[in-house]
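Student: Sequence and predicted structure are below.
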Amino acid sequence: MLSDVITQPASAKDASATAESPFYIPMTGPARPRTALKHDDTFIVLDSHGDLGLPGGASDGLFHADTRYLTRLQLRLEDVQPLLLGSNLRDDNSALTVDLTNPDIYQNGRLVLAKDLLHIVRTIFLWRGTAFQRIGLQNHGDAEASFQLTLDFDSDFADLFEVRGSTRPRRGSVSSRRLSPCDAGFDYLGLDDVTRSTLVHFDPAPKQLKAGRAVYQITLAPQQTASVFVSVSCNKPASQKPMPFFRSLLAHRREMRESTRGATTIETSNDIFNEVLCRSMADLNILTTETSQGRYPYAGIPWYSTTFGRDGLITALQMLWIDPRVARGVLRRLAAFQATSVDPLNDAAPGKILHEMRGGEMAALREVPFAQYYGSVDSTPLFVMLAGVYVQRTGDDATLKELWPAIEKGLGWIDGPGDPDRDGFVEYQRATDQGLQNQGWKDSYDAIFHADGKLAEGNIALAEVQGYVFAAKRLAAMCARRLGHADRADELEEQADKLASQFERWFWCEELGTYALALDGAKRPCKVRSSNAGQLLFTGIVRHDRARLVATDLMRPHFFSGWGIRTIACGEPRYNPMSYHDGSIWPHDNALITLGLACYGFKAAVENVFKGLFDAAAYMELRRLPELFCGFPRERRRGPTLYPVACAPQAWASATPFTLLEAALGIQFDADRHEIRLVNPRLPPFLSEVVLRDVRIGASSIDLRVRRHGEGVSMEVLRTDGRIQVSIVLAR
């Protein structure tokens, strides 16, 4: 993911490199807790009071299509901030509810309103490009209460990259206007000649309204209630008034329920894990966006709420057993935007799969290269890989036929521009200085380095990418056979076998007992213990004897903190538990590693990682696994250490609990035989029972109950509908 976030102390050399990184996200002060809501291409970031734009809230705002449409929205009573009683995000993420009360309010030195008499409830949600808010008021005193309520608001139409820290020599022009007693607006004419507009609507009309401020004079009898409704719309004409608050809220919740219908649901014996699963599904639901090609999981809020190739592909892979429709939407969308020509600024070449899309002004003007940016070395093999496992899961040959030309183009890029020196390994080097320096999932500037700490240079071949290519070619061969292309299937299988043999010769480091992080441009191995070696396991490229060595190393204390597996082992030269990619713990990285551990039969290691991440989630706010957290060793009676600017929610982190369960149960699908297999299933000690409902193969479905008995499990079929069979397979 495009990030380059650095918060650890840096040497002068590191500081210089950081300053040169064009998309570094600065961290210059304390970060205050924030809550995010999202619907399709719109999201909002608010503080615990329901305000936005106060100090400490650099990412605050209402954003639509990578532009900030509302910079400030601040509620005041008699020009003072109300007191916070509590702030709660609804379990399904549909709305934020904030409970406030009044402080002691004085006028001319005289107490005119004693504290705790007014109950103020702010309910906020997003739907169809509009932020809705109800401000409910009730007087709990025994006397009449009269007070002034003020809402200050503003807009700057900053591009998301400006909000992240980029500076621009020129900007477009912002204007504000009062449209009616109930409406105020802001307009921005960008340098791209696009007009963007914000419409703020109040109901009832305030006593006073001007651009930037609405003032109400409210009088409430004892126990009397009143409501003020505010809506902020992005790019809506002034004549188009939003639907009423309650009708919109009901429609929004109905849509959210409908969007998850047909996915497998999970209930376990552990109430806390149930909360983790519910939060994860709710987060995935709001991150998933309706596109013209199908539903697509956007990467994360606030910085990555858009189409990311790698993130969408991995999230779809993690969710495949629960809801394969996600994979279909991801594959169709990425096929639609597959590169067709060479464009150095966008790092594009024919057949390459998208890394990132942006819809803001800076992208349109090519001030940043991300309108459609292809600077990802792994999105293309992951695309081919996901297409293959999707077909195995679903038997959907119609979609395979639709995707096959894109699959072949992707394979063409892998064997062509993706391997510029024709050595058999897929490599990357950014085409221009404006692009990402590192183009694997660890894409911060300092993520790929040698055993002496020196950064790798030249065309870099990442270890896990070669595994992705191996799996992609194996799966593409299977797809080719389904379509009747036997010669092509034979060719792809031969290429995969050759890659596996060559990979072992070049990447295995006998002195480390694991695989090198990467090869640099001179084909020198980066002899660093990294989690990248763990991701190799789920691709199947690793020899069985060496898989055991890799797995054993990953579970040693220099890797496994007690909460999860670190990205870089403790003791390596750039190890820093507070870094973005050099010693932190990423849930999705651990999830993919557990899939690999399960493939090679190391179920005890799967249980350890599963329990570590479950325990970490139990400490997290909302039971939500963030994008990453710090890699400090686990201590008794203490939770994990958070990373200050991690995205939350973040798609592949949200999908992690489902992947961990998949790895533990060893869930496999054979769509052609209408069969579900649990291979060497085990449940961790904190789960005595798991119930899976509506597990689907084609038009058939089944409900299952799995119970733990020591290190073994029993399975009970609760319901079947259609032709389907299920079995437990015990294999060495």
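Tutor: Yep, that arrived.

Student: alpha carbons only for contacts and neighbour counts from here, please
Tutor: OK.

Student: Please enumerate the helices of the stretch 251-400 of the chain.
Tutor: 271-287, 309-319, 325-336, 361-364, 379-394, 397-415 (DSSP state H, counting those that start in this stretch).

Student: helices or strands up against the first one?
Tutor: What that stands for is helix 271-287. strand 35-39, helix 245-260, strand 265-268, helix 603-619, helix 651-654, helix 656-665 (3 or more CA pairs under 8 Å, 6 or more residues apart in numbering; DSSP states H and E).

Student: taking those together, which one is wrapped up most tightly?
Tutor: Burial among these, expressed as mean neighbours by mean count of other CA atoms under 10 Å, is greatest for helix 651-654, which shows a mean of 32.

Student: what distance separates that helix from the centre of its chain?
Tutor: Computed by CA atoms, centre = their mean, to the nearest Å, the separation of helix 651-654 from the middle of its chain amounts to 5 Å.

Student: and if you look at stretch 137-155?
Tutor: Going by CA atoms, centre = their mean, where stretch 137-155 is centred and where its chain is centred differ by 38 Å.

Student: List the neighbours of that stretch that are in contact with it.
Tutor: With CA atoms under 8 Å, 6 or more residues apart in numbering as the test, stretch 137-155 has contacts from 68-79, 113, 117-121, 186, 198, 211-227.

Student: out of these, which are buried?
Tutor: When the contacts of stretch 137-155 are checked for burial by 16 or more other CA atoms under 10 Å, the buried set is 68-78, 113, 117-121, 186, 198, 211-216, 220, 225.

Student: Could you report the distance from A363 to P557?
Tutor: In this view, A363 and P557 are 44 Å apart by CA to CA, to the nearest Å.

Student: Next, the contact list for the residue nearest to L151 when sequence neighbours are not counted, please.
Tutor: Once flanking residues are discounted, L151 sits nearest to L75: 4.7 Å by CA to CA, 6 or more residues apart in numbering. L75 sits next to 51, 81-82, 149-152 when contact means CA under 8 Å, 6+ apart.

Student: next up, a second structure to put side by side with the first:
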Amino acid sequence: MALEQPPGIVDRRKIHEAHTRVKDILGALVIRDGALTLVTAKNGDVPIEENHGFGLYYRDCRFLSGYTLRCNGRTPTDILSSDEKGYASFTVMTNARYKDENGRQVEKETLSIRRDRIIPGILDEKISITNYNEFEAAVELSLAFDSDFDDIFTVRGMTHPTNGRVLPPAYEKGQLTLRYLGEDGHRRNTRIIFDPLPSAVRDGEAVFNLHIKPREQEAIRLRIQVEDMPPDTPSAVDDRQLQRRIKGIRASYADTMECCSNIQTDNGIFNKIFLRSLSDLRMLYMGQPVDIFYSAGVPWYDALFGRDSIISAMQVMPYNPEVARSTLRVLAGYQGRKADDWRDERPGKILHELRVGEQANLNNIPDTPYYGSVDSTPLFLILLAEYIDWTGDMRLFNDLSGNVDAALKWIYEYGDLDGSGLLSYTQRSSKGLYNQSWKDSWDSMSHADGSLAVHPIAAAEVQGYAYMARRRIANLLDRAGRHEDADRLRQDAVNLRWKFNNDFWMEDRKYFAEALDKNGQCDVISSNPAQALWSEIIEPEKARLVVGRIFQKDMFSGWGIRTLSSNEKRYNPLGYHNGTIWPHDNSLICMGLNRYGFKEELAVLFTCMYEAAGFYPIYRLPELFGGFQRGEYDVPIKYPVACSPQAWSAGSIPYMLSASLGFIPDALNTRLTLYKPKLPPWLRTVKIGKIIVGDAYTELEFKREGESTLVNVVGKRGNLEVNIVY
């Protein structure tokens, strides 16, 4: 049969096609602080032509779409070294052969060109050139700047440019200003201050004529400041403010280093991967200094996302619980209050995405915020329960009790679209998402014949979230004395579990359907039911069948579990949600395997993701990678436009470690259970200097002996019971 597209998603398909025309940005240098993000090529340039996503971003606007360095008319391409550490980067290059202004031959590789950058609210750069010739070298250094001031949705190919006006560059008193008058009334400027002053400035290009003596160095310093007026008019940052900001950033990263030093293993590569994971999450802090949450990912999703910010906060809960607390407060502040079809908003619903750029200001997009996410609301409740399990902070539960009730009311009154008792979604906004579970691309939900799912759609894993939210919030309601409400939630959870195991089960395939839609079961084999293991909604006998099925060759690539079986008609190893491998998806599956006691299978997935991380630059797992079979390729095949860093990918390795160690916290009852701890073959020892549960902590050592993992409770402080279940 013809593969017809459901009504309302044609534009989304064109959007996705436009986005996937963007070229490879994996391996880019990324530095970031707060809402300011710089994404460059390895040589530090932002290419002016064929840019494809590089740039300096602030508040969903690209303030630099071009920034290139030339030495004597040529772009240095010999990169000797390049690295970044979240808020800073450096690149070391060398020169090509040239004749200087005096006609003297300067041989290649006799000049060292170094770019040092730091981004504490502004972009501060120092370009140093060292002359290793035996004579004075004349060097012409040119820096070209350009800005389209495009909104991130325009950069991604999802919207047309606005009618804003880019004004000619202006240069006065050592400051080059790129200017833009937005259609939304905002004036946006990129100001570049030079020290020393350039020899000449023309059309956005600054030229420096340097004369560098033998064995000496000359340096040029730039300070690049962005402005968005109104509503936010940043004041000029003086040196004293800059140094305070830098000191604060370094202290914050030092805390990350201390957290990593608190987790010691005998595997040096794993230690580097773990450090990279937590450092990337620190880089993705947003909402500083108080309302911190994790931005979803650079560059496309550098914003508050309900689902992503919640899951990434949950993944690192044992190592950084405070981000969960502030994330909950931020999301509670944006909780839906009215029925608004344009934004897919309903009372009590937790947002999907918040944008603050020109397209949002003009209301050309519904992301102001947009609420088209069926799972962010139950995930909000789960995060709250998880946070209290680790901290015992019932005060937060009391503070957010109104938000909890509103979220539950949304699940019951608005989330059940057809009266079936299942949590489902439909699209109301003309520019909203057709699919509103975590696989939110237009073609992610389908039937075995290749036809796409039709609204309303109830995704498998979402039922698990709803089940888990009811059970865990019921425990907190009991603690608050609301026993009738708690009993009702528990009974509804029991009913939902029965309905899920009955209605989603495909007897002929011995597996759960991806979803239920208007026409029945979406009868494909996918990772959605595997993720449902995380919520424990699956009956034990069926869980065994699910686990066995996902490790068959069509689902398990050797690098992880695919989002869709390679036997299905819509399978594509580079399809965004139709056959690729997502680290966060595999991390949730790992935690589910832990909860059902499938530790051997957990170790296999953990090993896959550990080995995949080792193939990526600086050990950074991207948003996703190709679903090609490992036997066909010796390395994971990259997805060219994947976000990198990406929050829930950065949280995947820490979450898999937690699953392996079997953490089950219960701060309200001063208890920590270690459920069937099992280290993978490449980890012999793990030492945790301090694992905090409530007001107490314990020091733990895990040691693999043959097939067993032994636990030594080295010490405790405070009233904490540590139980080990083998």
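Tutor: Yes, it's here. Note that the coordinates shown come from a computational prediction; the quantities given were computed from them, not determined experimentally.

Student: State the TM-score obtained for the two superposed chains.
Tutor: After superposition, the two chains reach a TM-score (TM-score structural alignment, normalised by the length of structure 2) of 0.94; 717 aligned residues with a CA RMSD of 2.3 Å.

Student: hmm, back to that, and A363 and P557 of structure 1? which has more neighbours close in?
Tutor: Each of A363 of structure 1 and P557 has its neighbours counted (other CA atoms under 10 Å); A363 has more, 21 against 14.

Student: So the equivalent of that one over in structure 2 versus L354 of structure 2, what's the distance?
Tutor: The alignment partner of A363 of structure 1 in structure 2, by TM-score structural alignment, is A360. Taken as CA to CA, the spacing of A360 of structure 2 relative to L354 of structure 2 amounts to 9 Å.

Student: So for those two, which residues contact both of them?
Tutor: 367-368.

Student: so where does R548 of structure 1 fall, helix or strand?
Tutor: Secondary structure from DSSP states H and E places R548 of structure 1 in helix 544-554.

Student: for the stretch 1-150 of structure 2, what spans make up the helices?
Tutor: In chain order, the stretch 1-150 of structure 2 shows helices spanning 10-20, with DSSP H, counting those that start in this stretch as the criterion.

Student: what ranges do the strands span in it?
Tutor: Under the criterion DSSP state E, counting those that start in this stretch, strands of the stretch 1-150 of structure 2 are mapped to 29-33, 36-40, 55-58, 61-64, 66-71, 78-84, 88-94, 98-99, 105-106, 111-118, 123-131, 137-146.

Student: can you put those strands in a markdown table and add distance to Y434 of structure 2?
Tutor: Compiled in a markdown table, the strands of the stretch 1-150 of structure 2 are given as follows (distance: least, CA to CA, whole Å):
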| stretch | distance to Y434 of structure 2 |
| --- | --- |
| strand 29-33 | 31 |
| strand 36-40 | 30 |
| strand 55-58 | 28 |
| strand 61-64 | 26 |
| strand 66-71 | 34 |
| strand 78-84 | 37 |
| strand 88-94 | 39 |
| strand 98-99 | 56 |
| strand 105-106 | 60 |
| strand 111-118 | 40 |
| strand 123-131 | 38 |
| strand 137-146 | 36 |
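
Student: Nearest approach to A647 of structure 2 belongs to which of the ones you listed?
Tutor: Proximity of the strands of the stretch 1-150 of structure 2 to A647 of structure 2 was assessed by CA to CA; the nearest stretch is strand 29-33, lying at 13.2 Å.

Student: mean shift between that closest one and structure 1?
Tutor: Average distance between strand 29-33 of structure 2 and its aligned residues in structure 1, after superposition and using mean CA distance after the TM-score superposition for structure 1, equals 1.4 Å.

Student: got the contact list for that strand?
Tutor: Applying CA under 8 Å, 6+ apart, the external contacts of strand 29-33 of structure 2 come out as 37-42, 44, 83-89, 118-121, 283-286.

Student: What helices and strands are in contact with the lengthiest strand in structure 2?
Tutor: If you go by DSSP state E, structure 2 has its longest strand at strand 217-229. Packed against strand 217-229 of structure 2, as judged by 3+ CA pairs under 8 Å, 6+ apart, are the following elements: strand 123-131, strand 187-195.

Student: G484 of structure 1 is nearest to which of the helices and strands packed on helix 271-287 of structure 1?
Tutor: Minimum separation from G484 of structure 1 across those (CA to CA) falls at helix 656-665, 31.6 Å.

Student: Quick check: chain neighbours aside, which residue is closest to the counterpart of D41 of structure 1 in structure 2?
Tutor: The alignment partner of D41 of structure 1 in structure 2, by TM-score structural alignment, is A35. Closest residue in space to A35 of structure 2, ignoring its immediate chain neighbours: Y58 at 5.6 Å, by CA to CA, 6+ apart.

Student: Map the one you found onto structure 1.
Tutor: Counting by TM-score structural alignment, which is the criterion used here, Y58 of structure 2 corresponds to H64 in structure 1.

Student: same question, F500 of structure 2
Tutor: With TM-score structural alignment as the criterion, F500 of structure 2 pairs with F503.
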